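Sequence first, predicted model second:
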Amino acid sequence: MSRTRPLAPLALAAVLAVVGVVAPAAQAKSYKRVAALTPFTANTLAALGVRPVAIGQTLGGHDRIAASLRGVPTLALSHPNGPNLEQLAVRNPQLVLSAPVWKKGEPGMKRLGMKVAYSDPTSVHDLVGETKKIGALVGKSGAAARLAAQQTAQVRAATKNIRKRPTVLLIMGVGRTSYAMLQNSWGGDIVRRAGGRLLTGGLTASGGYARISDEAVVARNPDVIIAVPHGTAGDIPKIARYLSNKAGWKNTKAARHHKVYVSTGNSLLQAYTDPGTTIRDVRSKFLGN
């Protein structure tokens, strides 16, 4: 009497695959307790129906933070580590959605058993991908895919029918020091998509901000200057007044034609979930195209 030999593991797997019986694929971990340190990550969670355990402070104010996040604890952020670890630990997140600027705080977060993921888009193209990445981390991939499709459609609509493309210098003011925002910065990408021609040729900086003198601003002679004050909330009004009447720029076409604008919000410094709205704002308020 012959004895049936058991199938080898590979042969058994092949048979199971044919009849449709396969081992379930490993599921990616879905994080439920999430801290979001940037406006983009906080608003993305809100749009996906996830309430974070804490959000990071926003220097430009919380006026564009989703209304559904009211009451969520806010963490103060300080260079170079980001949030205070004791305050973060009280919120006990499983996942911290951080930004590269706070990278030095990552080892401390990991020692507390927190996973750290970076998400701080510097272009509209990156934003769409980051939306999907966050969705996967919190178990909301379907909702994130729909949100990303909406963002793409809104940007497409916001960039239609551009009638003119003025030359622009987008300048971040830190105290009395000026930095040109390049195409590889969030604001630079927004202004470019809005129809502005950035006069940043020859300037390079890995972080997207290159120091620029008043003499260089005059030499480049932009049609439009958009100045973005950066500092603590108490310093913003003073920096804004200084930038709006900066004597060193008075010989530019922008100053002569009263096209030096100051943007005191945070939307040109950091990504939010509605880039189409920011592009429309730049077109209507600053470029007139």
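Everything's here; your move. Fair warning: this is a prediction, and the values are worked out from it, not measured in the lab.

hey, let's count contacts and neighbours off CA atoms from now on
Noted.

what's in contact with the helix or strand where residue 144 lies?
Residue 144 belongs to helix 141-158 when assigned by DSSP states H and E. For helix 141-158, contacts defined as Cα atoms under 8 Å, 6 or more residues apart in numbering pick out 47-48, 128-129, 131-132, 134-136, 194, 273-277, 279-280.

Can you list the helices and strands that the helix or strand that comes right after it packs against?
Proceeding N to C from helix 141-158, the next assigned helix or strand is strand 167-174, under DSSP H and E. When contacts are defined as 3 or more Cα pairs under 8 Å, 6 or more residues apart in numbering; DSSP states H and E, strand 167-174 packs onto strand 177-181, strand 197-198, strand 224-229, helix 236-244.

follow-up on the earlier one: spell out for me the ChimeraX command that would select the buried members of the contacts of helix 141-158.
Entered in ChimeraX, the line below selects the buried ones among those, by 16 or more other Cα atoms under 10 Å:
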select :47,48,128,131,132,134,135,136,194,273,274,275,276,277,279,280
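
Can you list which of the contacts of helix 141-158 are found in strands?
Of those, none are assigned to strands by DSSP state E.

got the contact list for the residue most central in space within the chain?
The geometric centre of the chain, computed from its C-alpha atoms, lies nearest to residue 271 (Cα atoms, centre = their mean), at 3.0 Å. By Cα under 8 Å, 6+ apart, the residues touching residue 271 are 39-40, 120-122, 127, 186.

can we see that at 10 Å?
With contact set as Cα atoms under 10 Å, 6 or more residues apart in numbering, residue 271 has these partners: 38-41, 43, 119-124, 127, 186-187, 190, 278.

and it, which of the three is it?
The three-state label given to residue 271 by DSSP: H, G, I helix; E, B strand; the rest coil is coil.

now it: how far from residue 152?
14 Å (Cα to Cα, to the nearest Å).

And for residue 214?
37 Å.

Could you check which of the two has the larger neighbour count?
For residue 214 versus residue 152, the count of surrounding residues by other Cα atoms under 10 Å is larger for residue 152: 19 against 15.

Please report how far the more buried one lies from residue 215.
Distance, residue 152 to residue 215, using Cα to Cα: 39 Å.

nearest to residue 242, of the contacts of residue 271?
residue 187 (20.5 Å; Cα to Cα).

Tell me which other helices or strands the helix or strand hosting that closest one touches.
With elements taken from DSSP H and E, the one containing residue 187 is helix 186-193. Contact analysis of helix 186-193 by 3 or more Cα pairs under 10 Å, 6 or more residues apart in numbering; DSSP states H and E lists helix 124-137, helix 141-158, strand 167-174, strand 177-181, strand 197-198, helix 275-282 as its packing neighbours.

next up, a second structure to put side by side with the first:
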Amino acid sequence: MTAYPLNMTDDLNRVITFDAAPQRIVSLSPSNTEIIYGLGLGDRLVGVDAYSNYPGQAMSLPKMGGMINVSIWDVVAAKPDLVLVGPFTPNDTVANLAAAGIDVYSTHPDNISDTLRAVREIASICGVPDRGTQLADRMKQDVEEAAKKTSGLNASQVPTVLMIITLGNQSYVADRDGYMGDLISRAGGRNVATGPQMNRTEIVKANPDIIIVPMTDWTMATFDSLKYGREPWVQNLTAVKTGRVYPVGYDVVGRPGPRIGYAVTIMTRAIHPELFC
């Protein structure tokens, strides 16, 4: 059991004091929604963001706007005693909710270890630390089991990989130091991203063996451009010429939550399909 009052420091470096276990929770991040359900606390959710679609029960909950364009009024009207936010929630939204007297806790996992920490922290806040330990341990085991597929690879068998989220003059990519970059490494790829954004010259210079596109409504154009070489400057990329531009589900690989073992498996299938023959 959690001892209250409980002081916790979130990923915005804010110290929040919780006087009791929250019973009415709003999640404005799909990954945090999945964590709440993974902890067996779905009955405490009174609202979620518009992108929280897993597990299926989340789709029937009241929607509080998007992760960025949050409806402050709807959140306040839900009378939550905890709002969980993620990296896309604007700081002014966090400040406005806190000013309304609501406890707001922010998680920004940059890798799998951070994700396991976030699970344990949310569980402690909610008064179920043992469940947090159990869920984090299971998630860690899932990742380790999934990573066994690539554990025997030597350096020559590790292809260069670039995950491109949006394509443009400045393309958004999965940074080496980010969560999805961690997935690439554990799936047996060498991430050639030079930062969270890369220009055309940098992408051409990196010339990855494999390009991965996390698929959602707003990345379909990126996948189409790369898969079929719609733009002249991508046509000479090795991944494009060899047909190694692969889609993966953004809802899985883009959410640092209970499905991280599955996320590693999906990435491994894209990078090393030969291991699944």
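Right, received. Where do you want to start? All figures in this text were calculated on a predicted structure; none of them were measured in a lab.

before we move on, back to that, any idea which of the helices and strands packed on strand 167-174 of the first structure is most buried?
strand 224-229 (a mean of 26; mean count of other Cα atoms under 10 Å).

hey, where'd the strands end up in the stretch 1-150 of the second structure?
Secondary structure of the stretch 1-150 of the second structure (DSSP state E, counting those that start in this stretch): strands at 6-9, 15-18, 25-27, 45-48, 82-85, 104-106.

quick one, what contacts residue 100 of the first structure?
By Cα under 10 Å, 6+ apart, the contact set of residue 100 of the first structure is 80, 106, 117-120.

let's see 7 Å
For residue 100 of the first structure, the contact set (Cα atoms under 7 Å, 6 or more residues apart in numbering) comprises residue 118.

What of residue 109 of the second structure?
So residue 109 of the second structure contacts 115, 179, 256 (Cα under 7 Å, 6+ apart).

Please say which position in the first structure it maps to.
When the first structure is aligned by TM-score structural alignment, residue 109 of the second structure is paired with residue 121.

how long is stretch 244-258 of the second structure end to end?
Length of stretch 244-258 of the second structure, first residue to last, Cα to Cα: 28 Å.

quick revisit: can you say which of the helices and strands packed on strand 167-174 of the first structure is nearest to residue 140 of the first structure?
Nearest of these to residue 140 of the first structure, taken as Cα to Cα: strand 177-181 at 33.7 Å.

average offset between that closest one and the second structure?
Taking mean Cα distance after the TM-score superposition for the first structure, the mean distance separating strand 177-181 of the first structure from the aligned residues in the second structure is 2.5 Å.

and the angle from that strand to strand 224-229?
Here strand 177-181 of the first structure runs at an angle of 120 degrees relative to strand 224-229 (axes from the mean of the first three to the mean of the last three Cα atoms, to 10 degrees).

nearest to residue 224 of the first structure, of the helices and strands packed on helix 186-193 of the first structure?
strand 167-174 (4.8 Å).

ok, average deviation of the closest one from the second structure?
In this overlay with the second structure, the average offset of strand 167-174 of the first structure from its partner residues is 1.6 Å by mean Cα distance after the TM-score superposition for the first structure.

how far off helix 236-244 does that strand point, in degrees?
Using the same axes, to 10 degrees: strand 167-174 of the first structure against helix 236-244 is 140 degrees.

can you list contacts of strand 167-174 of the first structure?
Here strand 167-174 of the first structure makes contact (Cα under 7 Å, 6+ apart) with 178-181, 196-199, 222-231.

do stretch 191-208 of the second structure as well
Residues outside stretch 191-208 of the second structure that contact it (Cα under 7 Å, 6+ apart): 160-162, 169-176, 181, 184-185, 237-239.

Could I have the PyMOL command that selects the buried members from those?
Buried residues within these, by 16+ other Cα under 10 Å, are selected in PyMOL with:
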select buried, resi 160+161+162+171+172+173+174+175+176+181+184+185+237+238+239
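
neighbours of the closest residue to residue 169 of the second structure other than its chain neighbours, just the number please.
The shortest distance from residue 169 of the second structure to any non-neighbouring residue, by Cα to Cα, 6 or more residues apart in numbering, is to residue 199 (5.5 Å). Other residues within reach of residue 199 of the second structure, judged by other Cα under 10 Å, total 14.

same thing with the one 10 residues further on?
Residue 209 of the second structure is flanked by 23 other residues according to other Cα under 10 Å.

how about it, what's its match in the first structure?
Checking TM-score structural alignment: residue 209 of the second structure goes with residue 223.

Residue 62 of the second structure now?
When the first structure is aligned by TM-score structural alignment, residue 62 of the second structure is paired with residue 73.

In contact with its match, which residues?
By Cα under 7 Å, 6+ apart, residue 73 of the first structure lies in contact with 54-55.

one more time with 6 Å, if that's ok
Contact analysis of residue 73 of the first structure by Cα atoms under 6 Å, 6 or more residues apart in numbering lists residue 54.

Residue 143 of the first structure matches what in the second structure?
Residue correspondence to the second structure (TM-score structural alignment): residue 143 of the first structure is matched to residue 131.

and what of residue 243 of the first structure?
In the second structure, residue 243 of the first structure lines up with residue 226, judged by TM-score structural alignment.

pretty sure residue 52 of the second structure contacts residue 30?
Yes: checked against Cα atoms under 6 Å, the pair residue 52 of the second structure and residue 30 is within contact range at 4.4 Å.

And the counterpart of residue 256 of the second structure in the first structure, how far from residue 176 of the first structure?
Under the alignment (TM-score structural alignment), residue 256 of the second structure maps onto residue 271 of the first structure. As judged by Cα to Cα, residue 271 of the first structure and residue 176 of the first structure stand 25 Å apart.

before we move on, what about residue 85 of the first structure?
Separation of residue 85 of the first structure from residue 176 of the first structure (Cα to Cα): 32 Å.

swap in residue 235 of the first structure?
Using Cα to Cα, one obtains 11 Å as the distance from residue 235 of the first structure to residue 176 of the first structure.

swap in residue 141 of the first structure?
44 Å.

picking up where we left off before, list the contacts for the match of residue 209 of the second structure?
166-167, 253-254.

got the buried residues for stretch 94-102 of the first structure?
For stretch 94-102 of the first structure, by 16+ other Cα under 10 Å, it's 94-99, 102.
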